[in-house]
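Asks: have a look at this prediction, sequence included:
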Amino acid sequence: MNSRQLVAHLNKLAPPRYAESWDNTGVSFGNLDREISKIMIALEPSEVVINQAVECGADVLITHHPMIFKPVGSLSYDSLIGRKITKLAQNNIVTFSMHTNMDIAVMSHKSADILGLVDTRILEVTGTEIIGGKEENIGFGSIGRVEECISLLECVQLVKEKFNIDNLRVIGDMNKSVESIAILPGSGKSFINNVIKEGVDVLVTGDIDYHSASDARDLGVHIIDAGHFETEYFFVEYMESYLKELLEKVGCEEISIQIAVEESPFTVV
């Protein structure tokens, strides 16, 4: 299998047409006709991850976040982006990201499954697709309910357990009764109004800044800020499982999969 064939499969999983107009999802770099012997999966195309891809001899690096968001004016090795691209070029590594298209195609639904939510629906609908022979809404985030009402404190413990998190931030009354939960992996501050409109008991997300938190408190919106990295890392685990199944199906079991060693850039002290 070459990189072009792999990309075709990945685009079926998360169609590029789902991506937001500002997003730079897809192939960032590399020769798509190169044959693949090893794939590395990571959340972030950081320099640490790229160094690992070089060291392990990866032919393809698949990430959730794109390597390039804004136009690059210089590829000088003195710059971070210049160093990253130079290392990829010197080692002929194809980089491919699945970002907002993956959020819509997989991440929103899978995150609700991880929490065990039932009766789920989309938090912010962006369109419709024919799925399984019928028209379905697609979009960002999921709303669902827990089968038995719990307190916000118990909801916090659920999130920590299911996403393997030691510490997180909470806005709201820990004794509040929770039945409906909205979850938006990654950065969710722009979806607070959706939560208010839908009358959801709590939003689970990441990247809530001070002013958004203050406004949410005044508006009576309960939020569990579980972290950007922490709420999206399951992308790596999902893709590992998906690729193993795909490679077996197409008779390419000889292609190996390597998981990058990553951690949140934040250290809680």
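Replies: Noted; the coordinates are in hand.
Asks: when you work out contacts or count neighbours from here on, use the C-alpha atoms and nothing else.
Replies: Noted.
Asks: so for this structure, the centremost residue is which one?
Replies: Glu232 (4.1 Å; CA atoms, centre = their mean).
Asks: from what I can see it touches Leu184, true?
Replies: No: the pair Glu232 / Leu184 is not scored as a contact, 9.2 Å apart, by CA atoms under 8 Å.
Asks: can you report how many residues neighbour Val27?
Replies: 19 (other CA atoms under 10 Å).
Asks: hmm, I typed the wrong one, I wanted Phe235.
Replies: 21.
Asks: packing partners of the host helix or strand of it?
Replies: Counting by DSSP states H and E, the element that carries Phe235 is helix 234-249. Counting contacts by 3 or more CA pairs under 8 Å, 6 or more residues apart in numbering; DSSP states H and E, helix 234-249 is packed against strand 38-42, strand 256-259.
Asks: alongside the first one, take a look at this:
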Amino acid sequence: LFFQPLNAFCTDRYPANIAQILLQKHCCVISLHTNFDKSHLNTYLTHKVLQWEHFVAQGLFMYGSIAPISLPNLAQYVCKSLQTDYMQYIQGDVESIKEHSISDVYIVCGSGCSLLSCIPPSPSTCFITSDVKHHDAMIAKSMGISLIDMGHYESEKYFVEIFDSILQNTGYNVIIADCENPFSLCLNKSRD
């Protein structure tokens, strides 16, 4: 629940507002985040959503090879598979972009750019993750690695579905409420 230390416990703001409810009800929090990404979510996203069932776990990554495809077409495929309205991508620096195609793909749900240095640099490599910042993009470009930012919520929204299935299979009756994506999309209509 808490990603950063709190300087004040203001119960009218997230995350203290949630913590206050939990404290009043004498509830505990079990946080399944990076460990669940590694054990379930990365695999589910890669095998079930993106339909790349031949990809294998490689540390925190899912990794595999695909038929060579242009980066814009790969981004479009990921966008459609995740059923989202848009997707940002960054072309790694290559000498001949027109002939460039992606064939090696690494995937990490959530914010994975801290793992960028673990990926072997290659112009045929694309790293699909979320929360890509400007400096992450510049580092990837300099390494010759392309990036697709699939969106943090979009990459992890399957947690509820997976966890519900796990609990149901073990006989627990629980209520799982999916959270909504807090972001809204604004399109520049003057560019039409």
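Replies: Ah, there it is. Just so you know, these numbers come straight off a predicted model, no measurement behind them.
Asks: quick one: the strands in the stretch 101-250 of structure 1?
Replies: Taking DSSP state E, counting those that start in this stretch to define them, one finds strands in the stretch 101-250 of structure 1 at 118-131, 134-151, 169-171, 177-187, 202-206, 222-225.
Asks: same list (those strands) but as JSON lines, adding distance to Thr267 of structure 1 and mean neighbour count.
Replies: Shown next, in JSON lines, are the strands of the stretch 101-250 of structure 1 (distance: least, CA to CA, whole Å; neighbours: other CA atoms under 10 Å):
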{"stretch": "strand 118-131", "distance to Thr267 of structure 1": "30", "mean neighbour count": "15"}
{"stretch": "strand 134-151", "distance to Thr267 of structure 1": "27", "mean neighbour count": "18"}
{"stretch": "strand 169-171", "distance to Thr267 of structure 1": "14", "mean neighbour count": "16"}
{"stretch": "strand 177-187", "distance to Thr267 of structure 1": "18", "mean neighbour count": "24"}
{"stretch": "strand 202-206", "distance to Thr267 of structure 1": "15", "mean neighbour count": "26"}
{"stretch": "strand 222-225", "distance to Thr267 of structure 1": "15", "mean neighbour count": "26"}
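Asks: nearest to Arg83 of structure 1, out of those strands?
Replies: strand 177-187 (26.3 Å; CA to CA).
Asks: show where that closest one falls in structure 2, residue numbers please.
Replies: The aligned range for strand 177-187 of structure 1 in structure 2 is 101-111, by TM-score structural alignment.
Asks: contacts for that stretch next, please.
Replies: Applying CA atoms under 8 Å, 6 or more residues apart in numbering, the contact partners of stretch 101-111 of structure 2 are 37, 41-42, 45-46, 60-71, 74, 119, 123-132, 151-153, 155-156.
Asks: again with stretch 215-228 of structure 1
Replies: By CA under 8 Å, 6+ apart, stretch 215-228 of structure 1 touches 156, 159-160, 165, 167-173, 185-187, 192, 195-196, 201-208.
Asks: what stretch of structure 2 does it fall on?
Replies: Against structure 2, stretch 215-228 of structure 1 falls on residues 139-152 (TM-score structural alignment).
Asks: quick one: the closest residue in space to Asp164 of structure 2 that isn't next to it in sequence from Tyr63 of structure 2, how far?
Replies: Leaving aside its sequence neighbours, Asp164 of structure 2 sits nearest to Ile176 (CA to CA, 6 or more residues apart in numbering; 7.0 Å). Here the criterion is CA to CA, to the nearest Å. By it, Ile176 of structure 2 lies 30 Å from Tyr63 of structure 2.
Asks: so which of the helices and strands packed on helix 234-249 of structure 1 is the most surrounded?
Replies: strand 38-42 (a mean of 24; mean count of other CA atoms under 10 Å).
Asks: in whichever helix or strand comes after it, what's buried?
Replies: Downstream of strand 38-42 of structure 1, the next assigned helix or strand under DSSP H and E is helix 47-56. For helix 47-56 of structure 1, a neighbour-count test (16 or more other CA atoms under 10 Å) marks 49-54 as buried.
Asks: with stretch 108-117 of structure 1 instead?
Replies: For stretch 108-117 of structure 1, a neighbour-count test (16+ other CA under 10 Å) marks 108-112, 115, 117 as buried.
Asks: what's the answer for stretch 139-157 of structure 2, then?
Replies: 140-141, 143-157.
Asks: re earlier: how big is the angle separating the helix holding Phe235 of structure 1 from strand 177-187?
Replies: Angle, helix 234-249 of structure 1 to strand 177-187, by axes from the mean of the first three to the mean of the last three CA atoms, to 10 degrees: 70 degrees.
Asks: so how far is helix 234-249 of structure 1 off the chain centroid?
Replies: With CA atoms, centre = their mean, to the nearest Å as the basis, helix 234-249 of structure 1 stands 15 Å off its chain's centre.
Asks: buried sites along that helix?
Replies: Result for helix 234-249 of structure 1 [16+ other CA under 10 Å]: buried residues 234-236, 239-240, 243, 246-247.
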